[in-house]
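**Q** The following comprises the amino acid sequence and a computationally predicted model.
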Amino acid sequence: MSELFKYTASEWSAIQLSLYVALICAVITLPLAIAVGWFLARKKFFGKSVLEGIIHLPLVLPPITTGYLLLLVFGNRGVIGKFFYETFGIQIAFSFYAAVIAAIFVSFPLVTRSIRLSIELVDQKLEEAARTLGASNLRVFFTITLPLALPGVISGFILSFARSLGEFGATISFAGNIEGKTQTLPLAIFSEMQVPGQEASTMRLVVVSVILSLFAMIAAEFLNKRVIKSKTA
């Protein structure tokens, strides 16, 4: 039983890297998802369904396919990856950057959907009233739309964080499984499962994975209730 609490240096490294990647992913994804979510919720245009389909594509694509497509774009021979490698000497694929990019791509549709649905529930008459009183579109967004959609924004942020913690397929194909560099918690669990006699190590990592994911979901519910309660008070 005591073995369940004796984490090795490589295990701590995977845990810390996962938290780091998930936090960076959530911070980068949130403002982008807010902008896209508002655009989809408030604008009508030709091809909107196609755009929504493209945005939500990572939800239905096999994760390994997403990783391969990212590799084609951000690899050293890809359009974007080649530019960064030849211009700045930065290799994106099979690096920490790749782990973050993979997490962003797989979590972005979830965050965007959560925020878009919240913005759609905001009464547009309130926004129109503010505009008639002289408020600019930007002020209306930050003083009315965003505060009223805050539960969805909070849920989106935590969903991005939690989804990044569990990302496996796109990460292993695009970032690789390099210990101390790109080996996140799910990849570390996968690696330990392949080695006979590593049941205790696998269980330790699984326990941490479950606790972190559960904590994220509980935090999301708690914060949402606090926001809703403060609005109704």
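**A** In hand now; what should we look at? Predicted model only: the values in this text are computed from it and were never measured.
**Q** From here on, just use CA atoms for contacts and neighbour counts.
**A** Noted.
**Q** helices or strands next to whichever strand or helix holds residue 138 in the packing?
**A** Per DSSP states H and E, residue 138 falls inside helix 137-140. Helices and strands touching helix 137-140, as assessed by 3 or more CA pairs under 8 Å, 6 or more residues apart in numbering; DSSP states H and E, comprise helix 124-132.
**Q** Could you list the residues in contact with the helix it packs on?
**A** With CA atoms under 8 Å, 6 or more residues apart in numbering as the contact definition, helix 124-132 has outside contacts at 137, 140-141, 144-145.
**Q** do the same with stretch 88-103
**A** With CA under 8 Å, 6+ apart as the contact definition, stretch 88-103 has outside contacts at 21-22, 24-25, 67, 70-71, 74-76, 81, 84-85, 163-164, 167, 170-171, 174-176, 178, 181-182.
**Q** Can you select the buried ones among those residues for me in PyMOL?
**A** Paste this into PyMOL to select the buried members of the contacts of stretch 88-103, with burial taken from 16 or more other CA atoms under 10 Å:
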select buried, resi 21+22+24+25+67+70+71+74+75+76+81+84+85+163+164+167+170+171+174+175+176+181+182
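**Q** this is the other structure I want to compare:
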Amino acid sequence: METSALIPLALSLKVAGWATALNLFLGVAAGWLLARKRFPGRNLLEALLTLPMVLPPTVLGYYLLVLIGKRGWLGAWLHETFGITLIFSWQGAMIAAALVAFPLVMRSARAAFEGVDTQLEQAARALGLGEWAVFFRVTLPMAWPGVLAGLLLAFARALGEFGATLMVAGSIPGKTQTLSIAVYEAVQAGQDDQANLLVLITSLTCVVVLLAAGRLSRPPEVRR
């Protein structure tokens, strides 16, 4: 495989991996909250958390620029306090990918937690387990196949993210140029062979991830 294809592949895997790791915590927490708690504004919160799934990527990119850009309230604070600049960096690309993929983890986690028998959780509490122990020893293990399927889907989505990433991180070869952006640049430059190779790599990677996610989302007796 050409080195020019390996670099954006490695960067895409790095960005998608960190974005998925971030969503492991944020998405699972949000999914559990929506599945287990009832509070005023719950439906509105769910709608807001699902917005990245339906908003145009350019709109998400603009929101991120307003938030983490050098003039954004968070970006300006990070730059002035710690000297951290997220725009035109792989960390900025990671944040964009995590935002776009977040609803996939959140919705999968919510469905998985809603499928856990609450009587088993009550039994664990009756045996003296605390809330954290119940979650990590009963709830999460039983919901894990659904959560993992959502994480794999989110990884595939983060791997192919284009619009928001381009607005936030740009297209700097070796630094922020992910696979999807590299495909765009190759097509724009008329490099058809390079574009074909990058498209093939992206497609094969996503097919493998989707097959794994589909297998995990089926009941155990169907997987055999």
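**A** That came through, no problem. Predicted, not measured: the structure shown is a model, and the values here were computed from it.
**Q** picking that back up, so which bits of the next helix or strand after the helix holding residue 138 of structure 1 are buried?
**A** Read in the C-terminal direction, the helix or strand following helix 137-140 of structure 1 is helix 146-148, with elements assigned using DSSP H and E. By neighbour count with 16+ other CA under 10 Å, helix 146-148 of structure 1 contains the buried residues 146, 148.
**Q** Specify, as a residue range, where helix 146-148 of structure 1 falls in structure 2.
**A** When structure 2 is aligned by TM-score structural alignment, the counterpart of helix 146-148 of structure 1 is residues 140-142.
**Q** Mean distance between the matching stretch and structure 1 after superposition?
**A** Overlaying structure 1 shows stretch 140-142 of structure 2 at a mean distance of 0.8 Å from the equivalent residues (mean CA distance after the TM-score superposition for structure 1).
**Q** can you give me the helices for structure 2?
**A** 3-36, 42-54, 57-68, 73-82, 90-114, 118-126, 131-134, 140-159, 163-169, 179-188, 192-217, 220-223 (DSSP state H).
**Q** Please point out which parts of the longest one sit buried.
**A** Within helix 3-36 of structure 2, the residues that count as buried by 16+ other CA under 10 Å are 5, 7-9, 11-20, 22-24, 27-35.
**Q** and that helix, what does it pack onto?
**A** Contacts defined by 3+ CA pairs under 8 Å, 6+ apart place helix 3-36 of structure 2 against helix 90-114, helix 140-159, helix 179-188, helix 192-217.
**Q** how about 7 Å then?
**A** Contact analysis of helix 3-36 of structure 2 by 3 or more CA pairs under 7 Å, 6 or more residues apart in numbering; DSSP states H and E lists helix 90-114, helix 140-159, helix 179-188 as its packing neighbours.
**Q** chain center to it, what's the gap?
**A** Per CA atoms, centre = their mean, to the nearest Å, the displacement of helix 3-36 of structure 2 from the mean C-alpha position of its chain is 4 Å.
**Q** ok, now stretch 152-168 of structure 1?
**A** In terms of CA atoms, centre = their mean, the gap separating the centre of stretch 152-168 of structure 1 from the centre of its chain is 5 Å.
**Q** Check stretch 165-185 of structure 2 too.
**A** The gap between the average C-alpha position of stretch 165-185 of structure 2 and the chain average comes to 17 Å, counting by CA atoms, centre = their mean.
**Q** so that stretch matches what in structure 1?
**A** Alignment of stretch 165-185 of structure 2 against structure 1: residues 171-191, by TM-score structural alignment.
**Q** now swap in stretch 68-87 of structure 2 and tell me
**A** Correspondence between stretch 68-87 of structure 2 and structure 1 is established over residues 74-93, with TM-score structural alignment as the criterion.
**Q** I figured residue 28 of structure 2 was touching residue 106, is that so?
**A** Yes: if you go by CA atoms under 7 Å, residue 28 of structure 2 and residue 106 touch, sitting 6.0 Å apart.
**Q** Great, nothing more from me.
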